[in-house]
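Enquirer: coords please:
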Amino acid sequence: MESKRQQKHAKLLQKELGDIFQKEAKPLIGKALVTITRVMVSPDLSFAKVYLSFLLADPKALFDVIDAHKKEIRHDLSKRIGKSVRIIPEIAFFPDDSAVYAQYMDKVISDLNIPPAPPEEEEQEEDED
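Expert: All right, here's what the predicted structure looks like:
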């Protein structure tokens, strides 16, 4: 479980990285929308796992571009938070597949063939209430 300090640091990183992707990284990502879905920080605050979600772009190609430019992104981050934190964490980016998984589960559930309950069972349930 993360400490309050880790959670506070993770929120700061999430906010600042989100701003970087919205404003400063536009030449890097183009018209794509990059969302920071989650940030997990190590107990010593020197390492951060950043989970990214993508819209309007090929996720694999865009993830590779972002991962290749993580030094520049970390540098932009250091310019923003350098005065308020002691250590600028090393950043590891990971694709967030939760939206894809949610779509898959939604499809599985909608494809289930569940027959309607027989009328006599419904009447018994109403009588019991």
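Enquirer: C-alpha from now on. contacts and neighbour counts both.
Expert: Will do.
Enquirer: what is the burial count for Val85?
Expert: Using other C-alpha atoms under 10 Å, Val85 is surrounded by 11 other residues.
Enquirer: for the comparison step, fold the sequence that follows:
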Amino acid sequence: MPINRVDRLNSLLKEVISDIIRRRVKNPVVSELITVTQVKITKDLHHAKVYISIIGDEKVKAETMDALDKAKGFIAVQASKEVVMRFFPSLTFILDDSVEKHMRIENILNQIHEDERKRGSKE
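Expert: Sure, this is the predicted structure:
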């Protein structure tokens, strides 16, 4: 199977799953500050890893991930109505903390630059 087909499916599933989580999952535990950052479907199209970014503390993240895990059947059924495939992949939700890591790195770099400016003004 050509790689571009898998890439297109990943992109399409990302949009569809994101929309379903925002509009149709009615669990109050699911944080409103949630983003589907990436979907990686296997080559056999039977499994998909859905990477989720959540803004909030660890408790909010854990509760949201647990609620999504419980709702994955519902999400898969709703998504299968919009994305026609012979077999709809089983979904696995994975917490994506790359945004937070990036923000921490940015803060550290900003602090380093600030310290360099302070040292430069003292000399």
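Enquirer: residue nearest the centroid of the second structure?
Expert: Residue closest to the average C-alpha location in the second structure (C-alpha atoms, centre = their mean): Ile52, at 2.2 Å.
Enquirer: which residues sit in contact with it?
Expert: Residues in contact with Ile52 of the second structure (C-alpha atoms under 8 Å, 6 or more residues apart in numbering) are 34-38, 93-96.
Enquirer: what's the mean distance for the helix or strand hosting it versus the first structure?
Expert: In this assignment (DSSP states H and E), Ile52 of the second structure forms part of strand 47-54. Compared with the first structure after fitting, strand 47-54 of the second structure has a mean deviation of 0.9 Å; criterion: mean C-alpha distance after the TM-score superposition for the first structure.
Enquirer: re earlier: roughly how far does the residue nearest to the centre of the second structure sit from Met103 of the second structure?
Expert: As judged by C-alpha to C-alpha, to the nearest Å, Ile52 of the second structure and Met103 of the second structure stand 16 Å apart.
Enquirer: please, which helix or strand holds Ala79 of the second structure?
Expert: If you go by DSSP H and E, Ala79 of the second structure is part of helix 72-82.
Enquirer: what's that helix in contact with?
Expert: Here helix 72-82 of the second structure has contacts from 13, 16-17, 20-21, 25, 88-92, using C-alpha under 8 Å, 6+ apart.
Enquirer: can we see that at 7 Å?
Expert: Helix 72-82 of the second structure has contacts (C-alpha atoms under 7 Å, 6 or more residues apart in numbering) with 16-17, 20, 88, 91.
Enquirer: so that helix matches what in the first structure?
Expert: Mapped onto the first structure using TM-score structural alignment, helix 72-82 of the second structure spans residues 70-80.
Enquirer: so where do the strands sit in the first structure?
Expert: 33-41, 47-55, 90-95 (DSSP state E).
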